[in-house]
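A.B. asks: no sequence on this one, just coordinates:
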């Protein structure tokens, strides 16, 4: 082989070797870049997923907070309306009660409650009170029941109250108590 051929062979071998090395270096560089790209892509995706989750949780919390506020506001409005309606109903009840207290049925009701209280005492001392507004009915009721009655110094709207001192018992058939019990029961439903 002549020197030019040797040089050509050498040149070809060097170029082939350099090309192979450069291809290998480029491939290693590509692999390294691909690895860095994949790592950064995963990190970016993880960060995006975390941000997405945080923002989703924030939106859910905000929605729940607003929903709770709306629910509380609705409950407040319902309670306010219920209270207004309850007051209106009990004002109507009070008017009907006032009308009832002017009827003969009221005298019969009082005489029955007085008789019940007197029977309950079984001969022991009993003080039966009627409301100050019923003072005009005192003599009629005493005639009907045969029981001495006392005018209360406290207004209890109507009905009777009785005390058996020896047994420390209070019998309360007052309209104030019955009305407040009904109002309380009414509000609980």
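C.D. replies: Nice, thanks for sending it over. Bear in mind that the values here come from a model prediction, so they are computed numbers and not experimental data. Numbers count the residues shown, from 1 in each chain.

A.B. asks: rest of the way, CA atoms for contacts and neighbours
C.D. replies: OK.

A.B. asks: packing partners for the host helix or strand of residue 22?
C.D. replies: Using DSSP states H and E, residue 22 falls within helix 3-100. The contact analysis (3 or more C-alpha pairs under 8 Å, 6 or more residues apart in numbering; DSSP states H and E) places helix 3-100 against helix 175-188.

A.B. asks: which residues are contacting the helix it packs on?
C.D. replies: 86, 90, 156-159 (C-alpha atoms under 8 Å, 6 or more residues apart in numbering).

A.B. asks: just give me the neighbour total for residue 94.
C.D. replies: Per other C-alpha atoms under 10 Å, the neighbour tally for residue 94 reads 15.

A.B. asks: ditto for residue 97
C.D. replies: Neighbourhood size, residue 97 [other C-alpha under 10 Å]: 18.

A.B. asks: now the buried members of the contacts of helix 175-188.
C.D. replies: Neighbour counting with 16 or more other C-alpha atoms under 10 Å marks 90, 156-159 as buried within the contacts of helix 175-188.

A.B. asks: got another, please set it beside the one above:
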């Protein structure tokens, strides 16, 4: 009996050891699978977060660009108002005279055609008297200033406010702190 009991206990111990080993293997496999699942879910969560972040950054940049464009347009509208106010001063007349004289000096002996803006047509006689240059009134509105053409050299001297405003508008970029610009 004792021998049978000892054999039975040995079989039970052996079976228990086998079950413990199977249990430990199963536990280790379950742990590996859960770690793999956690890594995969973490990766998916990071990817989703990065996508949401990129989408929101794109939306912020889009809104920022729209606001900057609105501000830029407003700035240049104000600049145009200031130009129109300047055009009513004596300093503007002096500016026109300097531009006309500069174009004539640059042309030298070559014939030059000097155009003033249609809005300055009333000043034509006074400008011609001041510069001794025959002026033409442009059919195209270029806001103000002077355009001069030296046809023999295919040269356009463009001192028009329209061109200068457009050049500045095209170059204008907002710059500032916090990565704006």
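C.D. replies: Looks like it arrived, so ask away. As the structure is a prediction and not an experimental result, all values here were calculated from the model.

A.B. asks: can you give me the TM-score here?
C.D. replies: After superposition, the two chains reach a TM-score (TM-score structural alignment, normalised by the length of structure 2) of 0.88; 175 aligned residues with a C-alpha RMSD of 1.6 Å.

A.B. asks: out of the contacts of helix 175-188 of structure 1, which is nearest to residue 102 of structure 1?
C.D. replies: residue 158 (10.9 Å; C-alpha to C-alpha).

A.B. asks: for residue 112 of structure 2, see how far away the aligned partner of that closest one in structure 2 is.
C.D. replies: Aligned counterpart of residue 158 of structure 1 in structure 2: residue 144 (TM-score structural alignment). In this view, residue 144 of structure 2 and residue 112 of structure 2 are 19 Å apart by C-alpha to C-alpha, to the nearest Å.

A.B. asks: before we move on, what about residue 14 of structure 2?
C.D. replies: 114 Å.

A.B. asks: between these two, which is the more surrounded one?
C.D. replies: Using other C-alpha under 10 Å, the more surrounded residue of residue 14 of structure 2 and residue 112 is residue 112, with 24 against 12.

A.B. asks: from memory that one sits against residue 148, does it?
C.D. replies: Yes. Using C-alpha atoms under 8 Å, residue 112 of structure 2 is in contact with residue 148, at 6.6 Å.

A.B. asks: overlap in contacts, those two.
C.D. replies: residue 103.

A.B. asks: so what's residue 128 of structure 2 up against?
C.D. replies: By C-alpha under 8 Å, 6+ apart, the contact set of residue 128 of structure 2 is 134-135.

A.B. asks: what does it align to in structure 1?
C.D. replies: Alignment note: residue 128 of structure 2 maps to residue 142 in structure 1; criterion TM-score structural alignment.

A.B. asks: just residue 16 of structure 2 next, same as before
C.D. replies: Checking with TM-score structural alignment, residue 16 of structure 2 has residue 30 as its match.

A.B. asks: count of residues packed around the counterpart of residue 163 of structure 2 in structure 1?
C.D. replies: With TM-score structural alignment as the matching criterion, the partner of residue 163 of structure 2 in structure 1 is residue 177. A count of nearby residues for residue 177 of structure 1, using other C-alpha under 10 Å, gives 15.

A.B. asks: what of residue 106 of structure 2?
C.D. replies: Neighbour tally, residue 106 of structure 2, other C-alpha under 10 Å: 13.

A.B. asks: and residue 129 of structure 2, by the same measure?
C.D. replies: Using other C-alpha under 10 Å, residue 129 of structure 2 has 10 other residues around it.

A.B. asks: and what of residue 117 of structure 1?
C.D. replies: By the criterion of other C-alpha under 10 Å, residue 117 of structure 1 has 23 neighbours.

A.B. asks: so what corresponds to it in structure 2?
C.D. replies: So, by TM-score structural alignment, residue 117 of structure 1 is matched to residue 103.

A.B. asks: I'm done for today, thanks for sticking with me.
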